[in-house]
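> Sequence and predicted structure, then a few things I'm wondering about:
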Amino acid sequence: MNENRKCTLQVQSETGKLEAVLVHYPGAEVENMTPRHAQRALYSDILNLSIARKEYDQLLAVLKKTSDVYEVADLLEKVLEHEHLKEDLIRKICITEQATEYIDWLMYLPASSLTKVLIEGLPLQINTLTDFLREEYYALQPLYNYYFTRDPSAVIGNNALICKMANSVRVRESLIMDAIFKSDLFFTGNVVNSYDLSQNNPLIKMEGGDILVVRDDILLIGNGMRTSTQGIDLLTREFCKTGSGKKHVIVQQLPESPESFIHLDMVFTLLDTDKAMVYKPLIMNDSPYQTVHMQIDNGKVTKISSVNSILTILRKLGVDLTPIVCGGKSDDWDQEREQWHSGANFLALAPGKVISYARNIHTLEELDKHGFEVVKAANVINSQWDIASASNCVITLEGSELPRGGGGPRCMTMPLRRTIE
């Protein structure tokens, strides 16, 4: 990260060379839960933090080979060094989480200590019978999911969208992202706050894992348990306001179960300008889940219609993608197992250069058949293998613990800037 200049936000594709990215290194917040609270924390299991960090270190080291990497905790601490920004954020958090009695105490904390508290959680001070009987340990819950930085915000063009999260346990992530982007300390671009625009309408929800920027005039959005139709309508209205001419919003309905279908990027991600990773049963087979095409012309939605599939409508719009099947083509069992372990969730570092988990061997074999060289992250990190000079490749991370949180490399990264293809 260059300390001396601001990063200009710009994302107009999923695969343009990744120049700047936002991450959060998993810390004590991940372990500040019990199996009893795992479901509330949106986890299917609890993580071994020491192993998860070793796996995350690989992701971080690969990213630093190619991109400017910004870390949430570093940015938050710098924001909190400004007294007026600190007070504004603390008040918003404490009012939202009904912990206003802690405002004065939090204001006394130095920026470094406050950063830890806001991410790792604030234990409840037991001063009343009510608190004693609450069976609650925290006044401010730990941000268990924050290493999935993709969800609380998304960059679309030069706009930082602050997403209105589906679950209350993640709302503070969005408040922190809003404070970081609005601080004007690090980034140049517009901030679009969906909480403000929605006037806190509970029906409106959206998360970054459901938002794919296919092209500057095409958004692909998942409609499922984390992103509502009302949230998509709000996002479409904002998309209409940028630029002019014709634009397209393509919406893919998602099942509410299993939980591995949580976001669109768990069943569909772009690998190259002409290739996509797909979960075949949902994206290519007949299913009861609709694909909807919303056409926009000069700032207004002019037509909404059902279409055959994401691949079909993108082809009509000039984006002709060869589908590569998560789990391989031969076995439905392999497809289901590997999708569960984020086998369709890829992050592109550049066109045709992507990151995945090593555990999804059938998916990797399918990529190899389509001309992607499979390379271990360790070989990239120790400079035995050069990303810049390589052709199509998939860099594989060890992943036994990180996937337990419910996501892959795309979930753990929030692109701030990509080169325009």
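Now that the structure is in, tell me what you want to look at. Numbers count the residues shown, from 1 in each chain.
> rest of the way, CA atoms for contacts and neighbours
Noted.
> how long is stretch 316-334 from one end to the other?
With Cα to Cα, to the nearest Å as the measure, the ends of stretch 316-334 fall 31 Å from one another.
> try stretch 129-139
Using Cα to Cα, the end-to-end distance of stretch 129-139 comes out at 15 Å.
> same question, stretch 293-307
Between the start and the finish of stretch 293-307 there is a gap of 7 Å, counting by Cα to Cα.
> which of the residues in that stretch are buried?
Residues 293-296, 299-301 are the ones in stretch 293-307 that count as buried (16 or more other Cα atoms under 10 Å).
> Report the two of those residues separated the most.
His293 and Gly299 (15.7 Å; Cα to Cα).
> hmm, back to that, of all the buried residues of stretch 293-307, which comes closest to Asp368?
The shortest separation between Asp368 and any of the buried residues of stretch 293-307 is 32.4 Å, and it belongs to His293 (by Cα to Cα).
> and the closest residue to that closest one other than its chain neighbours, how many neighbours does it have?
The shortest distance from His293 to any residue other than its chain neighbours is 4.7 Å, reached at Ile250 (Cα to Cα, 6 or more residues apart in numbering). Residues near Ile250, counting by other Cα atoms under 10 Å, number 24.
> just checking, Ile250 is part of a strand?
Yes. Following the definition DSSP: H, G, I helix; E, B strand; the rest coil, Ile250 is counted among the residues of a strand.
> can you give me the strands for the stretch 1-150 of the chain?
Listed in chain order, the strands of the stretch 1-150 of the chain (DSSP state E, counting those that start in this stretch) span residues 7-8, 18-23, 68-71, 122-123, 138-140.
> Name the residues of the third one that are buried.
For strand 68-71, a neighbour-count test (16+ other Cα under 10 Å) marks 68-70 as buried.
> Over to the second one?
Of all the residues in strand 18-23, those buried under the rule 16+ other Cα under 10 Å are 18-23.
> That strand packs against which elements?
Using 3 or more Cα pairs under 8 Å, 6 or more residues apart in numbering; DSSP states H and E, the elements in contact with strand 18-23 are strand 68-71, strand 347-350, strand 414-418.
> mind checking which of the ones you listed is nearest Asn159?
Each of the helices and strands packed on strand 18-23 was checked against Asn159 via Cα to Cα, and the shortest separation belongs to strand 414-418, namely 9.7 Å.
> quick check: angle from the closest one to strand 18-23?
Here strand 414-418 runs at an angle of 160 degrees relative to strand 18-23 (axes from the mean of the first three to the mean of the last three Cα atoms, to 10 degrees).
> putting a second one here so we can go through both:
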Amino acid sequence: MSDNKTPDTDLLAAPAARRRIFASTMLGNVVEYYDFTLYGTLAAIIATQFFPSGDPTVALLAVYVGVVLSYAIRPLGGIILGPLGDIKGRKFVLILTIALMSIGTAGIGFLPTYAAIGVTAPVLLLLSRLLQGIGASVEYTTAANFLFEHERGRRPNFIAGVLNSTASVGSFLAAGLAYVLSVAMPGDVFTSWGWRIPFLLSIPIALIGVYMRNHLSETPEFQEVVRTVAAEKVKQTPLRTALRLYWRDMLKAIGLGAGQRIGSYTIQAYFVTALITAGFPASQALLASMLTYLVGPITSIWGGQLSDKYGARRVLLTGYGLFVALTVPAFYAISNKSILLATAAVIVFTLINNLVAAPLSVAYVLSFPPEVRATAAALNFNIGTSVIGATAGLVAVWLFSVTGSNVSFGWYTTAACVVSICVAIFALPAALHRVLPAKTEVAVTA
């Protein structure tokens, strides 16, 4: 067993190399959340462009089906790409993911509308979402794994907090660009073709990301796995090993992250819709969304620092406790007619959500030994995200259509946070006890 607090600092990369590693891995996280936030932020416009205009609620639900599909495909992406990370390498998968994500995102910017090609338009839209979902399926877990392994156990929660903060960068860029264009362009121009510009800008970002990642070195732990496999002449079976030996650890990680997954979705996509349905102008809703992405990194990094210093359990219980106490009041504030009160509620919700993000990332990835880490991390992260996070949009829209209030979704989020609190108390993953799991010899079979 190796303690997270005592890394072999002699094996850490040189400062310049470490900066390249951090920059290139974090760029992929920016791309992933840029796309996710952009699609959610412009959902109301996308609904009018790619679906029949008979019933706005049905059209909006259809757009959120695209979100669900992009996440529903992620477990399959994890099954395919996760083992590649354990067999072909973390670097190989990092290059592949950023390329796939960007093709799916940019593709939306080129698609003809429903008025131009009829039912083919929503089909192509959903196919673009599926491609983006496959690429994003292992982007975050592979990036986190890449950083953790290069840092050799040094400050894992802080590193996760910094990586998580880049999600706010991607989301801020998406919401900010959408806001600027919506204000700078006449309304009919923006809804007609101006909304395509942010999607097309993913192309140059992707080219930069592929170039940077292609010049990275593989992680020391994966190189050790390669040497072991070559020396012992064994066949790697990471998927089978992960499912057979680590399914309990995967379930713990899924339950622990349930509340935060819904919270992340709410911040990145649904809050804008909730503010608009509450009667606020779209420009004000986008501005409120932008503010959340500015403040989000504060508690994301702070939560990581606190987890390394005082332990993850305390941070998780504090964050989820605040979630339970303040989520429903936050949604009541959104239903209020004051934009200042609604914005304050959204900001508080964001700060709480990001506080618990870092230790969750450590649990998703470092609960497993290097031989199966990419596979097991991809499986638990994507199953939880697909089942819990991706369905949140449909649940939110359905609850609003039934109750006429966004507060009902606040109660749904609160219930998920209670589940996460129970896991933090009774079944905290081993990685959050500051001790990594022992390396096993069963991740490969003769």
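Looks like it arrived, so ask away. Not measured: the values here are computed from a predicted model.
> Quick TM-score on the pair, please.
Scored by TM-score structural alignment, normalised by the length of structure 1, the superposition of the two chains gives a TM-score of 0.24; 170 aligned residues with a Cα RMSD of 7.3 Å.
> if we can go back for a sec, would you convert the helices and strands packed on strand 18-23 of structure 1 into JSON lines that also reports distance to Ala61 of structure 1?
Conversion of these to JSON lines gives the following (distance: least, Cα to Cα, whole Å):
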{"stretch": "strand 68-71", "distance to Ala61 of structure 1": "10"}
{"stretch": "strand 347-350", "distance to Ala61 of structure 1": "13"}
{"stretch": "strand 414-418", "distance to Ala61 of structure 1": "16"}
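> Nearest to Glu55 of structure 1, out of these?
Evaluated over these, closeness to Glu55 of structure 1 peaks at strand 347-350, with 15.6 Å, by Cα to Cα.
> From the contact counts, what lies against that closest one?
For strand 347-350 of structure 1, the elements it packs on are strand 18-23, strand 268-272, strand 353-357, judged by 3+ Cα pairs under 8 Å, 6+ apart.
> who wins for proximity to Arg417 of structure 1 among the ones you listed?
It is, among those and with distance given as Cα to Cα, strand 18-23, at 5.0 Å.
> Tell me where the stretch 201-350 of structure 1 has strands.
Assigned by DSSP E, counting those that start in this stretch, the strands in the stretch 201-350 of structure 1 fall at 211-215, 218-223, 246-253, 268-272, 275-278, 291-297, 300-307, 322-325, 347-350.
> These into JSON lines, with extra columns for distance to Ser50 of structure 1?
Putting the strands of the stretch 201-350 of structure 1 into JSON lines (distance: least, Cα to Cα, whole Å) gives the following:
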{"stretch": "strand 211-215", "distance to Ser50 of structure 1": "31"}
{"stretch": "strand 218-223", "distance to Ser50 of structure 1": "33"}
{"stretch": "strand 246-253", "distance to Ser50 of structure 1": "37"}
{"stretch": "strand 268-272", "distance to Ser50 of structure 1": "29"}
{"stretch": "strand 275-278", "distance to Ser50 of structure 1": "30"}
{"stretch": "strand 291-297", "distance to Ser50 of structure 1": "41"}
{"stretch": "strand 300-307", "distance to Ser50 of structure 1": "46"}
{"stretch": "strand 322-325", "distance to Ser50 of structure 1": "32"}
{"stretch": "strand 347-350", "distance to Ser50 of structure 1": "23"}
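> for the ones you listed, which one sits closest to Leu59 of structure 1?
That would be, of these and by Cα to Cα, strand 347-350, which comes in at 10.6 Å.
> thinking again about what came up before, which one of the helices and strands packed on strand 18-23 of structure 1 lies nearest to Ile119 of structure 1?
Of these, the one closest to Ile119 of structure 1 (Cα to Cα) turns out to be strand 68-71, at 12.7 Å.
> Who are the contact partners of the residue nearest to His293 of structure 1?
Ile250 of structure 1 makes contact with 218-221, 291-294, 310 under the criterion Cα atoms under 8 Å, 6 or more residues apart in numbering.
> Next: Lys300 of structure 1.
Neighbouring residues of Lys300 of structure 1 by Cα under 8 Å, 6+ apart: Cys240.
> if I look at it, how far off is Ser306 of structure 1?
Taken as Cα to Cα, the span from Lys300 of structure 1 to Ser306 of structure 1 is 18 Å.
> same thing with Ile232 of structure 1?
Look at Ile232 of structure 1 and Ser306 of structure 1: by Cα to Cα, they are 16 Å apart.
> Which residue is the nearest non-sequential neighbour of Ala99 of structure 2?
With Cα to Cα, 6+ apart as the measure, Ala206 is the residue that lies nearest to Ala99 of structure 2, at 6.3 Å, once sequence neighbours are left out.
> quick one, which of the strands of the stretch 201-350 of structure 1 is nearest to Val380 of structure 1?
strand 347-350 (12.8 Å).
> Burial check on the closest residue to Val278 of structure 1 other than its chain neighbours, number of neighbours?
Among residues not flanking Val278 of structure 1 along the chain, Phe268 sits closest, at 4.6 Å (Cα to Cα, 6+ apart). Burial of Phe268 of structure 1, expressed as a neighbour count using other Cα under 10 Å, amounts to 27.
> Go ahead and confirm Phe268 of structure 1 touches Ala276.
Yes. With contact defined as Cα atoms under 8 Å, Phe268 of structure 1 reaches Ala276; the gap is 7.0 Å.
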